[in-house]
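1. I'd like to go over a predicted model; first the sequence, then the structure.
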Amino acid sequence: MKKPIIEILLSSEKRKKVLLLLQDGPREMETLLRSLDTTRTALLPQLKILKESHLISQCGDTYESTTIGKLIVEDMISFLRTADVFGENCDYLGTHYIDFIPAYLLKKLPEIGSSKVINIDIPDIFSRDRGLFEKAVRSKYWMEATSILYPAFHEFYAEMLEHEIDISIIMTRDVYEKAKNDYYEHFKEIIDIKLISLYLYPENMEFASFIVTDECISFRLLTQEGAFDNKKMHICGPTASKWGKELFEYYRKRSRLIIDV
């Protein structure tokens, strides 16, 4: 009795790697052996199972994916990317709220790059991310949506402007009111110089903050209980910035431009 396709795909690392290798085109046996760092004796039984399931075909010493195999592997690649992204940081993503990301962008999340969860030292919880600042200096823009007001926000943004960084910030009403009431002069100065685009988001944000630069996205998520903690997640990759801009634009469209205090 043949094994179900799902078992063939997931129960053997060698079979999975063979299918992924053949997705790019036919491969000779020697190429497969080198790529998989295995022996002919070990690989032949796995190839036999794949052939019997009509996922690959053989011509002499060359193997290639069948049409069925290619279609199945395309979906498998998407599944594996999703499993990698959510699996490697399952403890963080599983205990933090991510439903603020629109469904169409959430589906794209596995495609945008590698992610890393970072513990923030307690003294630095209300300090700016200097590493991300250096990335912004190189990229020349900083997009931020935040429900947190950092005490030294004025000095931080002033330093950015010295580097001619294009800054756009979306803030909640609570952040706006705190900045206006507790830091009026500094806040008014930022608005008056009109070198920073400030937006007011009318509803509660279900996250602490997210920041987009040309190289990375940085998230500070809320826990499932709605609490802040000392963790953040960075996602870096060639398409991370494009995805992050889409997320920022989603919230910007639902905000209004702040033109005075």
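-> Nice, I can see it. These figures come from a predicted structure and were not determined experimentally.

2. When you work out contacts or count neighbours from here on, use the C-alpha atoms and nothing else.
-> OK.

3. Spatially nearest residue to I56 (excluding sequence neighbours)?
-> Leaving aside its chain neighbours, I56 sits nearest to S65 (4.2 Å; criterion: Cα to Cα, 6 or more residues apart in numbering).

4. who are the neighbours in contact with that neighbour?
-> S65 sits next to 19, 22-23, 25-26, 55-57 when contact means Cα atoms under 8 Å, 6 or more residues apart in numbering.

5. try it against this one:
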Amino acid sequence: MQPELLDVVFRSRKRSDLLLLLGEEARTIEEIKTILDVSPTAILPQIKRLTDSSLVVQREGYYELTGLGEEVVKKVRPLVDVLTLLERNDYWLEHDLSGIPQYLQDRLGDLKDFRLIEPAPCQIFEPRTEIVNFISASSHLMVFSSFFRPEFLPIYSKLGRKGAKVSLILTEAVLEKTLHNYERKLKKFTDMPNTELFVCNDGVKLAELIVSDQGTLVSLFASNGRFHHDHAFCSDSQALDWAKELFEFYKSRSRLIEDSRGMERFSCTSGTDFLSESPLFSLQ
């Protein structure tokens, strides 16, 4: 983008907000004033600056983007979304993003409306009621987990029995640990007609991803490798599409356990050994 256009767009928050608004559809001056909550004296000079720069044109009482304006908005919107995301919370700056493929990092702004769910210190090892209710209310569920979550397995099975589609991806270490402690329950889950279990290699830098018709929960490891049991929650359609793509990314790199017999090669002989060898249990 030309430097002079960058100046036009980003020197004024009102101008950038107006461009993004017109990127949705053409608007009258009254609609612009109401939606952006501005006075005529505040917004008219910004409209003039945008029309002088050939980004906006007025036709039959409506302001709309020119062809150039549409191209500028395509480039500006992702950047504005990312800036909005980073302004809301330092979560994304303080956590390891390497578990997210670059093409989805480039669209991290799709999660701009996220809300951070953090456990109270006294509840860090207990499942949060908010998350349990979120999972339990789902009609379909996709879960990736690289740490041991035994408390959720009965919920996944209950959803499966109720006819919900449930897809679960575990790392090899977590699968072995789960089989060591809950083999019968996990095999019952796998043998249901509407459930799927996948296993992927260890070392994934994504802590947890939960996607349902209700929204999505994303949990990352901190930059120092620790896990703090916090989740970013989003429920808008953009965020859901982003999360589904992330799940499919890991699903395409995982192996399907077709039934309970497919688990036979996975075993965990000692819970203590697992905890001492796994980097996934480095807790705050």
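-> That came through, no problem. Note that the coordinates shown come from a computational prediction; the quantities given were computed from them, not determined experimentally.

6. among the contacts of S65 of the first structure, which ones are buried?
-> By neighbour count, with 16 or more other Cα atoms under 10 Å, the contacts of S65 of the first structure hold 19, 22-23, 26, 55-57 as buried.

7. Which positions within stretch 85-99 of the first structure qualify as buried?
-> Neighbour count says stretch 85-99 of the first structure has 85-86, 92-93, 96-98 buried, by 16+ other Cα under 10 Å.

8. Quick one: distance of that stretch to the chain centre.
-> 11 Å (Cα atoms, centre = their mean, to the nearest Å).

9. How about residues contacting it?
-> Residues contacting stretch 85-99 of the first structure (Cα under 8 Å, 6+ apart): 109-110, 114-117, 206-207, 221-224, 226.

10. Stretch 40-56 of the second structure now?
-> Contacts of stretch 40-56 of the second structure (Cα under 8 Å, 6+ apart): 5, 8, 14-15, 33, 57, 63-70.

11. buried ones in stretch 157-172 of the first structure?
-> Under the neighbour-count criterion of 16+ other Cα under 10 Å, stretch 157-172 of the first structure has 157, 160-161, 165-172 buried.

12. Most widely separated two among the buried residues of stretch 85-99 of the first structure?
-> Across those, the longest distance by Cα to Cα is 15.6 Å; it joins V85 and Y97.

13. For A145 of the first structure, give its distance to M205 of the first structure.
-> The gap separating A145 of the first structure from M205 of the first structure is 9 Å, by Cα to Cα, to the nearest Å.

14. which of these two has more neighbours?
-> Shown here are A145 of the first structure and M205; by other Cα atoms under 10 Å, A145 has more neighbours (26 against 17).

15. Report the secondary structure state of the more buried one.
-> What DSSP: H, G, I helix; E, B strand; the rest coil gives for A145 of the first structure is strand.

16. Next up, the contacts around it.
-> A145 of the first structure sits next to 169-171, 209-211, 248, 251 when contact means Cα under 8 Å, 6+ apart.

17. Swap in 6 Å and give it another go.
-> Taking Cα atoms under 6 Å, 6 or more residues apart in numbering as the contact definition, A145 of the first structure lies against 169-171, 209-210.

18. Those in strands, which ones?
-> Counted as lying in strands by DSSP state E, out of the contacts of A145 of the first structure, are 169-171, 209-210.

19. Could you export the residues you listed as a markdown table, including distance to E134 of the first structure?
-> A markdown table is the format used below for those (distance: Cα to Cα, whole Å):
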| residue | distance to E134 of the first structure |
| --- | --- |
| I169 | 18 |
| I170 | 21 |
| M171 | 22 |
| S209 | 18 |
| F210 | 16 |
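
20. Could you find the closest non-adjacent residue to the residue positioned nearest the centre of the first structure?
-> Geometric centre of the first structure, nearest residue: I235, 4.4 Å, by Cα atoms, centre = their mean. Nearest non-adjacent residue to I235 of the first structure, counting by Cα to Cα, 6+ apart: S115, 4.2 Å away.

21. residues in contact with the helix or strand where the one you found lies?
-> In this assignment (DSSP states H and E), S115 of the first structure forms part of strand 114-119. Contacts with strand 114-119 of the first structure, where a contact means Cα under 6 Å, 6+ apart, come from 230-236.

22. Next, the contact list for Y104 of the first structure, please.
-> Contacts of Y104 of the first structure by Cα under 6 Å, 6+ apart: none found.

23. ok, which stretches of the stretch 51-200 of the second structure are strands?
-> Counting by DSSP state E, counting those that start in this stretch, the stretch 51-200 of the second structure has strands at residues 56-59, 62-65, 115-117, 140-145, 165-171, 195-200.

24. Next, format those strands as TSV and append distance to L104 of the second structure.
-> Shown next, in TSV, are those (distance: least, Cα to Cα, whole Å):
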stretch	distance to L104 of the second structure
strand 56-59	31
strand 62-65	28
strand 115-117	19
strand 140-145	16
strand 165-171	19
strand 195-200	20
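
25. That's all I had, so thanks and see you.
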